[in-house]
Each structure stands twice: as structure tokens, then as C-alpha cells.
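**Student:** next come a sequence and a model predicted from it.
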Amino acid sequence: MKLGSAVRRPVTRATVLAVGIDGARARPDRLVTEEPLEIRVHAPGAEPVPLAVTMRTPGNDFELAAGFCLAEGVVAGPDDIDTIAYCLGGDGEQQYNVVTVRLRRPTRTVPAPRPFLANSSCGVCGKAVVDDIAVACTPVPAGPTVAASVVRSLPERLATQQRVFGETGGLHAAARFAP
């Protein structure tokens, strides 16, 4: 997987396996895209420094990087930022998962890489650079391995354990089920 090789879109077209009462069938769908974004800071007279990797839906990457730098105290406001741009890879190709925030002046302290805690269940947000994400994994075998009846029962089983979501409609959950 080459993460920066194409312009990223917030929606990805995919073929999904829809499981319903009448069985399973493949159908086209549109899925929200989620990818890592590495943010680097480049102060005048210094080398660019990797600041963080976070997950995001592509689009508004520069605004996300600027807001992240503001929230982490790297900048005091928009006047501290000269430019924000996607980085070029070694082959001169744009790396759309890596941005550099170029500062106008070295008036704010650029934190050392990873001075703050970031967590994610997938492990991406704790990385300092996008290249650290790649890991050796066994490919997931093709085909469903769980009975369709079990899959259909999962939303209701999960909902019974999500009191806060039931009240607010806005809280993430994770679950592990065994057939």
C-alpha cells in the first residue's frame, strides 16, 4: 500500500457483502475514507520535525494541521503560519498523507516529537511518522467466516449494552462477540 500516491477523497467506492434476511449479496457502496495524516513542523533555520500522526477523513487536511498546531501550542494563531503543503516523496511525487506546516518565525517552541499522548484502537495515532504504520500482517482470508444469522443479531446485542448511546446517539462503542 502506497499511502500518498493519489489525491484522497472523503468517500471511497467499494463492493460490500450485504447480509440480510434473504441471505448475502455483493453490492456497490460508498464508504467513508479514513487514512493517517502525518503533520510536520518546519521552523525557520531548522529541519522539519515530525509532530504527530492522526487519523482523518481526507479533505481539509491543511485546516486540521493548523488547528492541531494551535491546540498543541506550536502556534499562537494564523499569523504564525507561513504555508501548509503536502510533502514530496523521494520520487518528487506528492505525499497526500504528509503535510508540513512552515512557520513564519521561530517564536513558538516546537515540541519534541510525540510529547503528548494519542490513542487509537488501530494503533495509528501513536506513531510519529507515517512510515511507522506499516507492519507485517497476514492477509485476511476471503469470504465470511461468521454465520449470517450471527451477523444479523449483533446490532441488537450491542445496543443492549450501549446505554449512553441510546440516550445521546453519539458515543462510539466496540464489542467482541463469539458465536
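**Tutor:** Arrived safely.

**Student:** only C-alpha atoms for contact and neighbour calcs from this point on.
**Tutor:** Fine.

**Student:** can you tell me how far the closest residue to Ile81 other than its chain neighbours is from Cys69?
**Tutor:** Excluding the flanking residues, the one nearest Ile81 by Cα to Cα, 6 or more residues apart in numbering is Leu103, at 4.6 Å. Counting by Cα to Cα, to the nearest Å, the gap from Leu103 to Cys69 is 10 Å.

**Student:** and Leu31, by the same measure?
**Tutor:** 29 Å.

**Student:** next, the contact list for Ala65, please.
**Tutor:** 39, 99, 101 (Cα atoms under 8 Å, 6 or more residues apart in numbering).

**Student:** could you export the residues you listed as JSON lines, including secondary structure, distance to Thr109 and neighbour count?
**Tutor:** Shown next, in JSON lines, are these (DSSP: H, G, I helix; E, B strand; the rest coil; distance: Cα to Cα, whole Å; neighbours: other Cα atoms under 10 Å):
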{"residue": "Ile39", "secondary structure": "strand", "distance to Thr109": "16", "neighbour count": "30"}
{"residue": "Val99", "secondary structure": "strand", "distance to Thr109": "19", "neighbour count": "22"}
{"residue": "Val101", "secondary structure": "strand", "distance to Thr109": "14", "neighbour count": "25"}
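
**Student:** quick check, Pro111 in a helix?
**Tutor:** No: according to DSSP: H, G, I helix; E, B strand; the rest coil, Pro111 belongs to no helix; its state is coil.

**Student:** which residue sits farthest out from the middle of the chain?
**Tutor:** Note on the chain: the largest C-alpha distance from the chain mean falls to Asp22, namely 34.7 Å (Cα atoms, centre = their mean).

**Student:** just say helix, strand or coil for the residue most central in space within the chain.
**Tutor:** Geometric centre of the chain, nearest residue: Met55, 1.8 Å, by Cα atoms, centre = their mean. Three-state call for Met55 (three-state DSSP): strand.

**Student:** want to compare, so here's the second one:
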Amino acid sequence: MGRVTQRHRITRYRTAEATIRQREDVLAVEEPLELRVNGTAFTVTMRTPGEDFDLAAGFLVSEGAIWAKEQLAALRYCAGVDENGRQTFNVIDAELSPGVVLPDTTMERHVYTSSACGICGSASIDAVSKSAHFRIASPEEAPDPAGALLPELISSLPGKLRASQQVFDRTGGVHAAGLFSYSGELLCLREDVGRHNAVDKVTGWALREDRLPLDRTILQVSGRASFELVQKAQLAGIPVLAAVSAPSSLAADLARTSGITLIGFSRDTGFNIYAHPDRIDLSPGARDRTATVQSAGT
């Protein structure tokens, strides 16, 4: 498979000491991946190689094209070589099961999307207003019989995510998405130069493991919570999305209408809830317990 990191010769300058050094640095690899569907070119995205089948499957979930394992008959690399005659692993063909038809909105896509791209890869704003196959009931409609999530669990997730980011440790240049259970267990973590790709790799893993919809899970991401990430969570049936940075206004609107609990500025010191706070136990007892846990950790 393709390399995840690559060494480059750099010049490092330090202002305080006015020093200049020549050294090697480790960079995250970014390469194009062409996705074909039933042999026909569908899209090209820039990504970090690794878990490419998860990325392809998750991309199709995010397009509203498939939502069950049995709808995806096969994934395979197509032959391709670089200038040195080595297999590139940069083209994947997804074979859909008989009877599975791509939605009309996916047929007008632009051919290229960047690693930072989400909604910009669609032909129009209307094209991303997909009908989600899974309905996420809001906590007001269907309270969880096991009770609300504890604040200390939510606050612990960014640290758990960061502790598992092996590629980031080496490069400092990739995003991460981690899927957690309601008990705080890390189910799947994926890294990529594109934050949308990292989420697609998680949802693709879930589809291939026959886990959709991802009810009673929390998606923790390393960046901001955009409209596209909320939409990806909705299409995968994820009820809670937490981000270390801020959400956009459109992301908050979609979270409210889709039943998703949206959390921003997620830290070990606290967080903001932008939609459906009732999934989190904010009672005085829970707040006191959280304060005690955080105090013990300092």
C-alpha cells in the first residue's frame, strides 16, 4: 500500500537563537485517489493513503448512495503504476450490488475534490440535501433508557483521541476522527490530511463491519464541526458529534433538525453544547462529580 509519511529535507530557523539548521522532517503523504463505481469514474479526492477501502465505502455512505453492507458487492484496486513501475494503489473500483442505483444528485458531481473539501464537491447546494436513510430520534422524543451521558465522559474524549493519533505524532499534519461507544470505548480511529476523509474512513469501516446505523456512539473530531461533518454523522446514524473547535451556524441548524447532539470546543476542562443538550447529564450531581474528577487530574 502507499506510504502514510515521507521524509523531506528542510531548513529550520529559530528566531530566539537566530539559528539555521538543515535537517529531515516527516510529512504526511497526500495523494489522489480515484473512485470508480461499477467501472465508471466517479470522483477524485486527495487523501493520505491507508484504509482506502474504508474511505471509498464511507464516501458512498456520505453521498447517500449506500447504507448497508450488502449493498456493496466488492472493492478492488485497479492496476496503476508510477514512473518507477511500482503499483500506486490510487484507483479503487466499487462494485455495487445488483439493483443498487446511485442517487440522481450524485450524477452531477464535479470530478475533483480536495482533501479539505466537502460541500464544494457537489454540483449545487440542493445536491447535498440528501434524504438520510436512518432517522436519529432526539433525546426529547426518545430518552435513552440507560440515562444521559456523563460530562466527564465527553470531556475525556479529546484526550483519548489525541493519545491514539500515531500519524499526527510523527507529522503534526493530519486530522483525526474517533468513534466512541457511550461507555467511552474507542471503536475506530482514522487519520487523514482531510478531515472529511477521516470521518468517511470511520463510517466506511462501520459499513464494512455491518454496524450501521451507529446508534449510541459519539464521533469525536480533531477540527471544527462543519455542516458536512454533521451531515456525515446524520447519514451514518451517529447521535452525538463532538469537535475540539467551533461549529458553523449551518452545522448547528442541521444538528437541531436532525436530532444530533452537537458539541464544540470539547476539552478536558469543559465543552459547549449547540444542539440537543438533553443527551448530557447536566444535573448538579453530575457537574459536581465532573469537577471532582477534573480537580483530581490537575
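**Tutor:** Alright, I've got the coordinates. Remember, predicted model here, so these are calculated numbers, not experimental data.

**Student:** quick revisit: structure 2: which residue goes with the residue farthest from the centre of structure 1?
**Tutor:** Matched to structure 2 by TM-score structural alignment, Asp22 of structure 1 sits across from Ala18.

**Student:** ok, its match - contacts?
**Tutor:** Per Cα under 8 Å, 6+ apart, neighbours of Ala18 of structure 2: none.

**Student:** any idea where the helices of the stretch 1-150 of structure 2 begin and end?
**Tutor:** Per DSSP state H, counting those that start in this stretch, the stretch 1-150 of structure 2 carries helices over the ranges 52-62.

**Student:** Val49 of structure 1 matches what in structure 2?
**Tutor:** Val49 of structure 1 maps onto Thr40 in structure 2, by TM-score structural alignment.

**Student:** burial measure for that match, as a count.
**Tutor:** By the criterion of other Cα atoms under 10 Å, Thr40 of structure 2 has 11 neighbours.

**Student:** next one: Ala118 of structure 1
**Tutor:** Neighbourhood size, Ala118 of structure 1 [other Cα under 10 Å]: 14.

**Student:** my guess is it meets Gly126, correct?
**Tutor:** Yes: under the contact definition of Cα atoms under 8 Å, Ala118 of structure 1 touches Gly126, with a separation of 5.3 Å.

**Student:** how close does the match of Asp22 of structure 1 get to Ile263 of structure 2?
**Tutor:** Using Cα to Cα, Ala18 of structure 2 is found at 42 Å from Ile263 of structure 2.

**Student:** cool, Asn90 of structure 2 as well?
**Tutor:** Taken as Cα to Cα, the span from Asn90 of structure 2 to Ile263 of structure 2 is 35 Å.

**Student:** helix or strand: which one has the nearest residue to Gly20 of structure 1 once chain neighbours are set aside?
**Tutor:** Ranked by Cα to Cα, 6+ apart and with sequence neighbours excluded, the top spatial neighbour of Gly20 of structure 1 is Arg152, at 7.2 Å. Arg152 of structure 1 is part of helix 148-159 when elements are defined by DSSP states H and E.

**Student:** strands of structure 1, residue ranges please.
**Tutor:** Counting by DSSP state E, the segments of structure 1 that form strands are 11-20, 23-32, 35-42, 49-56, 81-88, 94-103.

**Student:** how about Cys69 of structure 1, what's its partner in structure 2?
**Tutor:** With TM-score structural alignment as the criterion, Cys69 of structure 1 matches Leu60.

**Student:** contacting residues around that match?
**Tutor:** Applying Cα under 8 Å, 6+ apart to Leu60 of structure 2 gives the contacts Ile66.

**Student:** distance between stretch 246-254 of structure 2 and the chain's centre?
**Tutor:** 16 Å (Cα atoms, centre = their mean, to the nearest Å).

**Student:** any idea how far Glu31 of structure 2 is from Gln294 of structure 2?
**Tutor:** Gln294 of structure 2 is 41 Å from Glu31 of structure 2, by Cα to Cα.

**Student:** based on its surroundings, how many neighbours for Arg40 of structure 1?
**Tutor:** 27.

**Student:** before we move on, what about Glu152 of structure 2?
**Tutor:** 21.

**Student:** surely it and Thr290 touch.
**Tutor:** Yes: with contact defined as Cα under 8 Å, Glu152 of structure 2 counts as touching Thr290 (5.2 Å).

**Student:** residue boundaries of the strands in the stretch 101-250 of structure 2?
**Tutor:** With strands called from DSSP state E, counting those that start in this stretch, the stretch 101-250 of structure 2 shows them at 112-113, 175-181, 186-192, 217-221, 240-243.

**Student:** quick one: closest of these to Asn272 of structure 2.
**Tutor:** Nearest of the strands of the stretch 101-250 of structure 2 to Asn272 of structure 2, taken as Cα to Cα: strand 240-243 at 9.3 Å.

**Student:** distance from that closest one to the middle of the chain?
**Tutor:** 10 Å.

**Student:** swap in stretch 91-108 of structure 1?
**Tutor:** 18 Å.

**Student:** repeat for stretch 74-84 of structure 1
**Tutor:** With Cα atoms, centre = their mean, you get 23 Å for stretch 74-84 of structure 1.
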